[in-house]
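>>> With the sequence up front, the predicted model follows.
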Amino acid sequence: MSGLPHSLHALVTGGGRGIGREIASTLARAGVTVTVLGRNRAALDDAVAAGAAHFASVADVADQAAINAAVTEAAARQPIDILIANAGAAESAPFARSDAALFRRMMDVNFMGVVYAAQAVLPAMKDRPYGRIVAVASTAGLKGYAYVSAYSAAKHAVVGLVRSLALELAGTRVTVNAVCPGFTDTDLLTGSIDTIMKRTGRSHEQAVAELAKHNPQGRLVTPAEVADTVLWLCGEGAGSITGQAIAVAGGEV
């Protein structure tokens, strides 16, 4: 049971694929009206056609004006009660070769994308009888990994934002939390697997095992496990859960 009130509207950024699409589909099955947002119109339309969402908006989360316009468009259909700030990107490089542009790219997408989306929905959401903001961060926001210093820094920033914003909004009906998945079996992980294969000469199976070893359960997390955690946080029973960074990582953190 989701424990969700009726007639809610959720906006899911990065909702066209991977974890975002799974979250959108899970919320839609629970009776929530879902708008997915992202840069890839084809992926978003496919999500709608497959029943994983009801509406789609094209916008780059790193573009504040585009996010504001997309939120205005979505809210005109139905006020937004739930924001899932999921959009993200990961690039790996040794710190010595991580230039300012790399750090800016990681911060713009992974951190400022959360900031822009939250700032766009909050003025109206604070006046609603129900509000949930869930940022999809990463175990990289709770610990360090080698060769992803920029990505890890951005995800740490997301967790800090969640904790501070939750305190600011504690007197309202809005809760703010982060979900921090470990290595998850999505197309985003394919790039990391390809990098390991190219740099080490390992097979695909060996590269997957290299990532799965971080998880004490010895496996990759599934998108459905992340989505179920988000669904719980969006429910009425999680009304006292705010300012938390919940790891979905098989005991890694």
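Looks like it arrived, so ask away.
>>> CA atoms for contacts and neighbours, from now on please.
Noted.
>>> what about the helices in this structure?
18-29, 41-49, 64-77, 100-107, 113-125, 149-168, 187-200, 204-212, 223-234 (DSSP state H).
>>> I figured residue 252 was touching residue 219, is that so?
No - contact between residue 252 and residue 219 fails when scored by CA atoms under 8 Å: they sit 11.1 Å apart.
>>> Please identify which of those two sits among more neighbours.
residue 219 (19 against 15; other CA atoms under 10 Å).
>>> so who does the residue nearest to that one when sequence neighbours are not counted touch?
Once flanking residues are discounted, residue 219 sits nearest to residue 212: 4.7 Å by CA to CA, 6 or more residues apart in numbering. Contact analysis of residue 212 by CA atoms under 8 Å, 6 or more residues apart in numbering lists 183, 218, 219, 220.
>>> Can you tell me which of the residues you listed are classed as buried?
183, 219, 220 (16 or more other CA atoms under 10 Å).
>>> wait, which of these is closest to residue 17?
Nearest to residue 17 among these is residue 183, at 15.9 Å by CA to CA.
>>> Tell me the spacing between that closest one and residue 238.
25 Å (CA to CA, to the nearest Å).
>>> Residue 16 too?
Counting by CA to CA - residue 16 and residue 238 are separated by 26 Å.
>>> again, but for residue 175
For residue 175, the distance to residue 238 - CA to CA - is 9 Å.
>>> out of those two, which sits in the more crowded spot?
residue 175 (28 against 14).
>>> also this one, for the comparison:
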Amino acid sequence: MTRRVLITGGGSGIGRALARAFAEADDKVTISGRRMDALRETDGGRGMECRKADVTDEASVAALFDASFDVVIANAGGGTAGRLRNITLEDWNRTLAVNLTGTFLTFRAALEGMGAGGRLIAMASTASLKGGPTIAAYAASKHGVLGLVRSVALEVAKRGITCNAICPGFVDTPLAEAAAQAVQERYGLERAAAEARVVEGNPVGRLVAPSEVVAAARFLASPEASMVNGHALSVSGGEV
């Protein structure tokens, strides 16, 4: 059966990998983001519907749901790294808006038309499960996402809908590349040493492959995962 799948933040990284995987499984995929050129690159002729949207804007999110979806993945996110004393109120509010408020607005709109068998999935982070010395705003927002997921899961269980979170470690995407480059420049390290520092919290000692996050999402979206609800699925090599 062909399902309608929405993925926010579908223009790059994990969102791009998710969108292509669901499209290749013959699902009808809609991707949203702030840059149409990036969304079209993700599509690459696969027949996805590309919708420009800002997940921090209530009306923009509502406009995505002119029809109902069977699977909704709240993937859009971001944040500013830095010690708490250096984080401005603008940094804080922007991080909470895209990560937490964006997930809230996406899930709330999704539930208006979602029926039994529906799947809500939040792309969270290992930062949903632990803190870090330079990620106070990001970790706070992602902890909030996990609280939202666990609460929504209890609300929708009797409707035959599930709500879960995926909590990846550092994934091999442009964001990880930027993190490694920043470490390299800050500490004057060789490239290999900088990447090793980025992944030092992962016992396996490497970046998570986007395909490994996709596999988790495909499982949570499947009929076989109907009794997995309110769960935080860590894809981190044992980091948490």
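That came through, no problem. Computed from a prediction, not measured in an experiment: that's the story for all the values here.
>>> How close are the two chains, by TM-score?
After superposition, the two chains reach a TM-score (TM-score structural alignment, normalised by the length of the second structure) of 0.97; 240 aligned residues with a CA RMSD of 1.1 Å.
>>> hang on, the earlier thing: so what does the residue nearest to residue 219 of the first structure match up with in the second structure?
Counting by TM-score structural alignment, residue 212 of the first structure lines up with residue 199 in the second structure.
>>> likewise residue 154 of the first structure?
In the second structure, residue 154 of the first structure lands on residue 141 (TM-score structural alignment).
>>> cool, residue 19 of the first structure as well?
By TM-score structural alignment, residue 19 of the first structure lines up with residue 14.
>>> Please tell me how far the residue of the second structure most remote from its centre sits from residue 195 of the second structure.
Distance to the chain centre peaks in the second structure at residue 188, reaching 31.2 Å (criterion: CA atoms, centre = their mean). Using CA to CA, we find residue 188 of the second structure at a distance of 12 Å from residue 195 of the second structure.
>>> I'd like to know how far the residue nearest to the spatial centre of the first structure sits from residue 172 of the first structure.
Closest residue to the average C-alpha location of the first structure: residue 86 at 2.0 Å, with CA atoms, centre = their mean. Residue 86 of the first structure sits at a distance of 23 Å from residue 172 of the first structure (criterion: CA to CA).
>>> about what we covered before: deepest of the helices of the first structure, which one?
Across those, averaging neighbours per residue (mean count of other CA atoms under 10 Å) puts helix 18-29 on top, at a mean of 24.
>>> what's the mean distance for that one versus the second structure?
After superposition onto the second structure, helix 18-29 of the first structure lies on average 1.0 Å away from the residues it aligns with, using mean CA distance after the TM-score superposition for the first structure.
>>> residues in contact with that helix?
Residues outside helix 18-29 of the first structure that contact it (CA under 8 Å, 6+ apart): 10, 12-15, 33-36, 47, 51-54, 86-87, 186-188, 223-224, 226-228, 230-231.
>>> and if we set it to 6 Å?
Helix 18-29 of the first structure has contacts (CA atoms under 6 Å, 6 or more residues apart in numbering) with 14, 15, 52, 86, 186, 223, 227.
>>> Can you name the two of those that sit furthest apart?
Within the contacts of helix 18-29 of the first structure, 52 and 186 form the most distant pair, 16.3 Å apart (CA to CA).
>>> So which of those two has more stuff around it?
A count of neighbours by other CA under 10 Å puts residue 52 above the other of residue 52 of the first structure and residue 186, at 25 against 15.
>>> Give me the distance between the two termini of stretch 107-126 of the second structure.
So stretch 107-126 of the second structure: terminal residues 21 Å apart, CA to CA.
>>> ugh, typo on my part, it should be stretch 151-165 of the second structure
Start to finish, the residues bounding stretch 151-165 of the second structure are 12 Å apart (CA to CA).
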